[in-house]
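> Coordinates only, no sequence provided:
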């Protein structure tokens, strides 16, 4: 035993403390390490670069609705209509996704108020199989619209999706016209249908109910589009402009009405609802 070892063993060193792995969050945009408590209290917006992180369905509902809201039961659908299997069974993929999420699928509907204005809010959660649109998502969207029709309340939908759910084949694509019909019914009833485009909103969701709102709001920096940028670039054989398919570019070119910071979203929705609600409800 050398002298360094003897000295080290004789000193009253404090035992190494176990540090939780979730104390810090790395911003995916600026790569800065952020104290997790600060990040969550700031609604998952990076305090350094203002990058808007992805929210779960429950986080998003709590952010938009006043306290005292209620979550509607998830509709029951046939879970594996095609008995699909790739490297895993589709049923096994669903079980894995549900083990990591408190909700049974990617679309959750809640009823409540936005700064005192009654509203129905539907939220798509990218954390559940990439927010992919299958029968459960399409049915939940329609249930939310029907609930808004019964209440005579605005329908606010927050989208975040990678597209249709390939494990359900054409049945997933059929959710596009089904949801589109419901947006038409809301319009005929004179009820506001407001869409908040979160990062990312792509594929069949963009090609249907995500772009049919009376008002289109996007979060800063959100990726919004149908096909991927590389696919488009290879197809037209031209270099695409900087910021293509980002919220700010789409606003500049008339595809969305406004880009709203997450901290201002609830107040902005309340103002829009107050302006668009039917005269008899005013």
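Thanks, I have the structure now. Note that the structure is predicted; figures quoted are calculated from it, not measured. Residues are numbered from 1 along each chain as shown.

> contacts and neighbour counts: CA atoms only from here.
OK.

> how near is the residue lying closest to residue 89 once chain neighbours are set aside to residue 175?
Nearest-residue entry for residue 89: residue 83, 7.9 Å, with adjacent residues in sequence omitted and distances by C-alpha to C-alpha, 6 or more residues apart in numbering. The gap separating residue 83 from residue 175 is 19 Å, by C-alpha to C-alpha, to the nearest Å.

> this is the other structure I want to compare:
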């Protein structure tokens, strides 16, 4: 009898079968990383991936970003088929690149191209943190440089959205040299009167924050974005002091004069249109 009793308990305590788990569609719900509220993914996407409860800005893909800003049917991508190699023969690097290409449908951590925003032509570069954490390798630096040169040729503004963990260690100094290359290209573009708009999204760190991300005529950021060079713990261990709670956030940088504005994703397109209108058609600023 005792054996039967325990058998019944085991029966009612069974873990749901794989068949039952598969009946619930994956991706239909999303939990906010900040407030932990669960919401329909479809509703979150409609809201530009901004939490409906707390306003937390979830990461967007490069395609989502471009679709949300660029006039429909006007975007023409540059250098889509440019691929990274393995110059240092770093173990498993090629396999990791192939895995990210398969999971993101991207060939690299950035998408560049030209298009129009409210009818005004510009060149845009959008980093995607879903590919190798948006790390900057040779191809990322080369694509950005080519995009800047194209903006120079077309004499149109250059807009870049950054999202990166920094330089890609698997490419060593070839990755680090992209800081100088992209910065030089931006300097030449600026000297010719080109307009540069940088929008830093979460996260913008390492060599990316220390180069092209911070060189805009306008430097903006999304709310709550992590922006900095070295990691928080490294800095605290070096200076032997505790840092403020909001250290390296977009709001902290704005407070200390390192940003021009922190702009919600819902307002960003209107702000970009306003700035482009000023510089392209001579309109008036509206803040």
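Happy to help now that I have it. Since this is a predicted model, take the numbers as computed values, not measurements.

> thinking again about what came up before, in structure 2, what residue corresponds to the residue nearest to residue 89 of structure 1?
Using TM-score structural alignment, the equivalent of residue 83 of structure 1 in structure 2 is residue 89.

> Could you report the neighbour count for that match?
11 (other C-alpha atoms under 10 Å).

> Correct me if wrong, but it is in a strand.
No - under DSSP: H, G, I helix; E, B strand; the rest coil, residue 89 of structure 2 falls outside any strand and is assigned coil.

> Would you mind measuring from it to residue 213 of structure 2?
From residue 89 of structure 2 to residue 213 of structure 2 the distance is 29 Å (C-alpha to C-alpha).

> Show me the residue sitting in the middle of structure 1 in space.
What sits nearest the mean C-alpha location of structure 1, by C-alpha atoms, centre = their mean, is residue 160, with 3.7 Å.

> Now it: which helix or strand?
strand 155-161 (DSSP states H and E).

> That strand vs structure 2, mean deviation?
On superposition with structure 2, the mean distance recorded for strand 155-161 of structure 1 (mean C-alpha distance after the TM-score superposition for structure 1) is 0.2 Å.

> Which stretch of structure 2 lines up against that strand?
The aligned range for strand 155-161 of structure 1 is 158-164, by TM-score structural alignment.

> go on, stretch 179-195 of structure 1?
Stretch 179-195 of structure 1 maps onto residues 182-198 of structure 2, going by TM-score structural alignment.

> quick one: buried residues of that stretch?
182, 183, 185, 186, 189, 190, 194, 195, 196, 197, 198 (16 or more other C-alpha atoms under 10 Å).

> my read is the fifth one is in a helix, agree?
Yes - note on residue 189 of structure 2: a helix contains this position according to three-state DSSP.

> Run a quick check on it versus residue 150, I expect a contact.
No - under the criterion of C-alpha atoms under 8 Å, residue 189 of structure 2 is not in contact with residue 150, lying 9.9 Å apart.

> average distance between the longest strand along structure 2 and structure 1?
Longest strand of structure 2, by residue count under DSSP state E: strand 196-205. Here strand 196-205 of structure 2, set against structure 1 after superposition, deviates by a mean of 0.3 Å using mean C-alpha distance after the TM-score superposition for structure 1.

> Tell me the helices and strands packed up against that strand.
Here strand 196-205 of structure 2 touches strand 158-164, strand 218-221, strand 227-228, going by 3 or more C-alpha pairs under 8 Å, 6 or more residues apart in numbering; DSSP states H and E.

> Residues in contact with that strand: which ones?
59, 157-166, 186, 190, 213-222, 224-230 (C-alpha atoms under 8 Å, 6 or more residues apart in numbering).

> Remind me what the helix or strand that that strand is followed by packs against, helices and strands.
Moving toward the C-terminus from strand 196-205 of structure 2, the next helix or strand (DSSP H and E) is helix 206-209. For helix 206-209 of structure 2, the contact count by 3+ C-alpha pairs under 8 Å, 6+ apart identifies strand 158-164, helix 172-191, strand 227-228 as packing neighbours.

> Buried residues, the first one. List them.
Of the residues in strand 158-164 of structure 2, 158, 159, 160, 161, 162, 163, 164 count as buried by neighbour count, 16+ other C-alpha under 10 Å.

> again with stretch 107-125 of structure 2
Of all the residues in stretch 107-125 of structure 2, those buried under the rule 16+ other C-alpha under 10 Å are 107-118, 120-125.

> for stretch 40-55 of structure 2, same thing?
Residues of stretch 40-55 of structure 2 classed as buried: 43, 44, 48, 49, 50, 51, 52, 55 (neighbour count, 16+ other C-alpha under 10 Å).

> against structure 1, where does that stretch fall?
Using TM-score structural alignment, stretch 40-55 of structure 2 pairs with 35-50 in structure 1.

> how about residue 132 of structure 1, what's its partner in structure 2?
For residue 132 of structure 1, the residue aligned by TM-score structural alignment is residue 135.

> Please give me every residue in contact with its match.
By C-alpha under 8 Å, 6+ apart, the residues touching residue 135 of structure 2 are 109, 129, 164, 165, 166, 167, 168.
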